[in-house]
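1. below: sequence and its predicted model.
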Amino acid sequence: MTAMNLLPQQVPFTPPSETISLTQYETAAVASAALSLWDRHHGRPLHDDQLLYDVESAAGNLPSRLQSALRRFRDKGNLDGVLLIDGLPVEDQAATPSAGGIDPDWAEVPVSTFSQLMVMSTLGSVISYSDEKEGRLIQDVFPKRGQELRQENSGCVLLELHTEDGFLAYPPHFLSLLCIRADHDQVAATVACSVRRVLPLLTDELVSVLYQQRFRIAYSSSFTGGQESEVWSRPMSILSGPSTDPDLVVDFHGMEGLDSGAQDALHVLRDVFVANLTGTVLLPGQLVVVDNRVAVHGRTAFLARFDDKDRWLRRCFAVSDLREVRDSFEHGRALRITPS
């Protein structure tokens, strides 16, 4: 793989253009709905269909303006490909998981779990991947000692811009990150940029190259048992679909061009994205949703202390239509890996 220079550890960005801030009353109402779900379903696995259908019904308890914003984002998106929600209830007194221990069961943080699931169920059907993080529907993201330099969510260095799991045949349509705890110094910014924002800045020649199958992506080590992967996707294009509103698949760490012209195009595209980032340092109760079909995302660097107060996010995926992935279920809503 042809290496690209990593971004600076901190990069400039502007705030997301669309933010929904809940009132204290609305936060309490979401917490109440989450606790009701907990009362009915504790002891069940999150992959249980009845639990997930009940979550979809309970999502009607989200504030109506939040439901409208989520449905609008689901159907039409926005210029940034990002929606920020502020004020969701979380268990902010819980300890960050131990880097050497077992990730907490969802039942240890039920309010956070069901709040996030209600949001994601409004966007689509939640899924996971059976080979990644044991197929958990909601995955804990926190720094792990010895993995500080990894280009994974367990690292602390700048996480390079990418669309999620672009090497798979069925990558998620939406991903969310819910903050339980910010990093100690509050410098770890989640950053993103949509192809919609940068498309007018790209030349016709560059766009033509990006529509051609002259690129490939290496599998993430989170799908290969933590080992550096040498498994590659088939040749793919970066852009697809209508030229006026294309879909995007790219990974500026794991992708390479298959010829010099494609590699040059990849570098140019990356520079344009970096110059137009939106982002925020996520604080407890803030959840960011990324439209994975049009936007790259990443994270700036931070210093981990490997204590019970380290940065802790929870990640969840959704797709618009389960029927599209009906041949890939391993168990519950967990999909087996299918190469792209």
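-> Arrived safely.
2. rest of the way, CA atoms for contacts and neighbours
-> Noted.
3. Val272: how many residues sit nearby?
-> When neighbours are counted by other C-alpha atoms under 10 Å, Val272 registers 17.
4. so what does the host helix or strand of it touch, helix or strand wise?
-> Using DSSP states H and E, Val272 maps to helix 260-274. Applying 3 or more C-alpha pairs under 8 Å, 6 or more residues apart in numbering; DSSP states H and E, we find helix 260-274 packed against strand 189-194, helix 204-210, strand 255-257.
5. let me have these in TSV, extended by distance to Ala295.
-> Output for these, formatted as TSV (distance: least, C-alpha to C-alpha, whole Å):
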stretch	distance to Ala295
strand 189-194	4
helix 204-210	15
strand 255-257	16
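6. take the one below as the second:
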Amino acid sequence: MIDAHFSMAIRGAVNRWMSDNPLETCLLALDSPVVLGEALLPQIESALSNVGLALADVQRQAWVNPFSHLKAVFDIDDLPETPAAFTPVPDVVTTVAARACSVACLAALNSDTISYGSENDGHLFVNLVVLPGDDDFAEKSKSDMRGHTDAVSFPVRGQLHEFDERVAPSPDFVCLSGLRNPDETATTVMPLSEVLQQLTPAELVELTKPQYVIRPQKTFTRGLRKLLGKNSLLLNAMAGIQLLFESEDGYWIRYSHSAADADYESHLATHAVTRFEEACQKCSVSVVISPGDILVVNNRVGLHGRGVVGGEAGGHSRWLLRTYGLDTRTLTPEQRYVDSKFKLFP
């Protein structure tokens, strides 16, 4: 019931804000997501209080559970054809509402809505759509995706990057807003707590050792090369990486099947990661993001993927918006861009 009440609280706050302001003002506000989140929070908090809930209840749920499925948070009114590129997001009432609801949701979870300069030119929101053509990105946009955490080559919050201390942490939350999903393609989530229950204590120990190899995911490599040059250390595979971390409330994970090598010197390490993959498939939960829904995946305690995406680029094919949330209170100035209110390094 917490998710249902949270959905209605966000919906009410954003609807009122949009009815009180012209579209141009709302669009400008999206450029300052922290300020917008702070403006929307009081009404969300009030709506929750009316049903006996506090923000702390919502935050606790978001960290206990690997995902929150918020249904019917915004209306679908005036969508153009589905874009055939990651950016830009068309500026119409529905996409403004979807973006504002995401900002409000993340603000309620003590997270700022952020982007990384090395992914999609630092745009705060991107279209997750079928891409035209037959290159790697186009093929990936149609294929299924196994379990991973986003921005896997960046450190988890509270740790420093292996090559460059300016690198900001990976996001705490991945926020997906549904605009179209004609084939009801499922987003899959693998709850870390359930996955780890399938492993032996010895396998858990292996995953906590700094003995794995991770490389940047494809969506970041192009931007890293553009920003920092082809010889940047941040483009290199990183050895001696830990995948599983003990936190105050349990374990956190940093993992991607497509960006991690499985050829380790240690047989035990290879066996542990193979068992982890098998457990992810066994514990996978399917969630259909319908138009108007928001799915918030905890990037520390939940891996996510998806099924095969049907349809051709454009038209009325599947269309999600994605953004990230992060608790930024401990970031250094070097981990931010001086010319942006939301973009993090690299």
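-> Here it is on my side, so go on. Here the structure is a predicted model, which means the values were calculated and not measured.
7. for the helices and strands packed on helix 260-274 of the first structure, give me CSV that also has distance to Leu313 of the first structure and mean neighbour count.
-> Listed next are those as CSV, based on distance: least, C-alpha to C-alpha, whole Å; neighbours: other C-alpha atoms under 10 Å:
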stretch, distance to Leu313 of the first structure, mean neighbour count
strand 189-194, 11, 26
helix 204-210, 33, 15
strand 255-257, 26, 25
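8. and the strands in the stretch 1-150 of the second structure, which stretches?
-> Using DSSP state E, counting those that start in this stretch, the strands of the stretch 1-150 of the second structure run over 67-70, 112-116, 126-129, 145-148.
9. tell me the most buried of those?
-> Comparing these by mean neighbour count (mean count of other C-alpha atoms under 10 Å), strand 112-116 comes out on top with a mean of 28.
10. give me the contact list for it.
-> With contacts defined as C-alpha atoms under 8 Å, 6 or more residues apart in numbering, strand 112-116 of the second structure is touched by 33-34, 103, 106-107, 122-125, 323-328, 342-346.
11. where in the first structure does that strand fall?
-> The counterpart of strand 112-116 of the second structure in the first structure, using TM-score structural alignment, spans residues 125-129.
12. what's the average distance for the matching stretch when superposed on the second structure?
-> By mean C-alpha distance after the TM-score superposition for the first structure, the fitted stretch 125-129 of the first structure averages 0.8 Å away from its aligned residues in the second structure.
13. check the gap between Leu168 of the first structure and Phe302 of the first structure for me.
-> As judged by C-alpha to C-alpha, to the nearest Å, Leu168 of the first structure and Phe302 of the first structure stand 29 Å apart.
14. ugh, wrong one, Ser21 of the first structure
-> 26 Å.
15. ditto for Leu161 of the first structure
-> Computed as C-alpha to C-alpha, the Leu161 of the first structure to Phe302 of the first structure distance reads 16 Å.
16. quick one on the thing from earlier: right, so of the helices and strands packed on helix 260-274 of the first structure, which gets closest to Ile238 of the first structure?
-> helix 204-210 (5.1 Å; C-alpha to C-alpha).
17. give me the distance between that closest one and the centre of its chain.
-> Helix 204-210 of the first structure sits 27 Å away from the centroid of its parent chain (C-alpha atoms, centre = their mean, to the nearest Å).
18. what stretch of the second structure does it fall on?
-> With TM-score structural alignment as the criterion, helix 204-210 of the first structure aligns to 201-207.
19. average offset of the matching stretch relative to the first structure?
-> Averaged over the aligned pairs, stretch 201-207 of the second structure sits 0.6 Å from the first structure after superposition, using mean C-alpha distance after the TM-score superposition for the first structure.
20. contacts for that stretch, please.
-> By C-alpha under 8 Å, 6+ apart, the surrounding residues in contact with stretch 201-207 of the second structure are 196, 242-244, 268-269, 271-273.
21. could you redo the last one with a cut-off of 6 Å?
-> With contact meaning C-alpha atoms under 6 Å, 6 or more residues apart in numbering, stretch 201-207 of the second structure is reached by 243-244, 269, 272.
22. could you do stretch 218-229 of the first structure as well?
-> Contacts of stretch 218-229 of the first structure with the rest of the structure, by C-alpha under 6 Å, 6+ apart, involve 131-132, 231-232, 254.
23. repeat that for 10 Å
-> Contacts to stretch 218-229 of the first structure, defined as C-alpha atoms under 10 Å, 6 or more residues apart in numbering, come from residues 1, 129-133, 147, 150-154, 164-168, 230-234, 251, 253-256, 337, 339.
24. can you tell me the distance between the two ends of it?
-> 7 Å.
25. flag every buried residue along that stretch.
-> 218-223 (16 or more other C-alpha atoms under 10 Å).
26. farthest-apart pair in these, please.
-> Ala218 and Ser222 (11.5 Å).
27. tell me which residue of the first structure lines up with Ser317 of the second structure.
-> Match for Ser317 of the second structure (TM-score structural alignment): Asp310.
28. follow-up on the earlier one: nearest to Arg300 of the second structure among the contacts of stretch 201-207 of the second structure?
-> Set against Arg300 of the second structure, the nearest of the contacts of stretch 201-207 of the second structure by C-alpha to C-alpha is Leu244 (9.7 Å).
29. and the gap between the closest one and Tyr255 of the second structure?
-> The gap separating Leu244 of the second structure from Tyr255 of the second structure is 8 Å, by C-alpha to C-alpha.
30. returning to that earlier point: distance check, the match of Ser317 of the second structure against Asp105 of the first structure.
-> To Asp105 of the first structure, Asp310 of the first structure is 18 Å away according to C-alpha to C-alpha.
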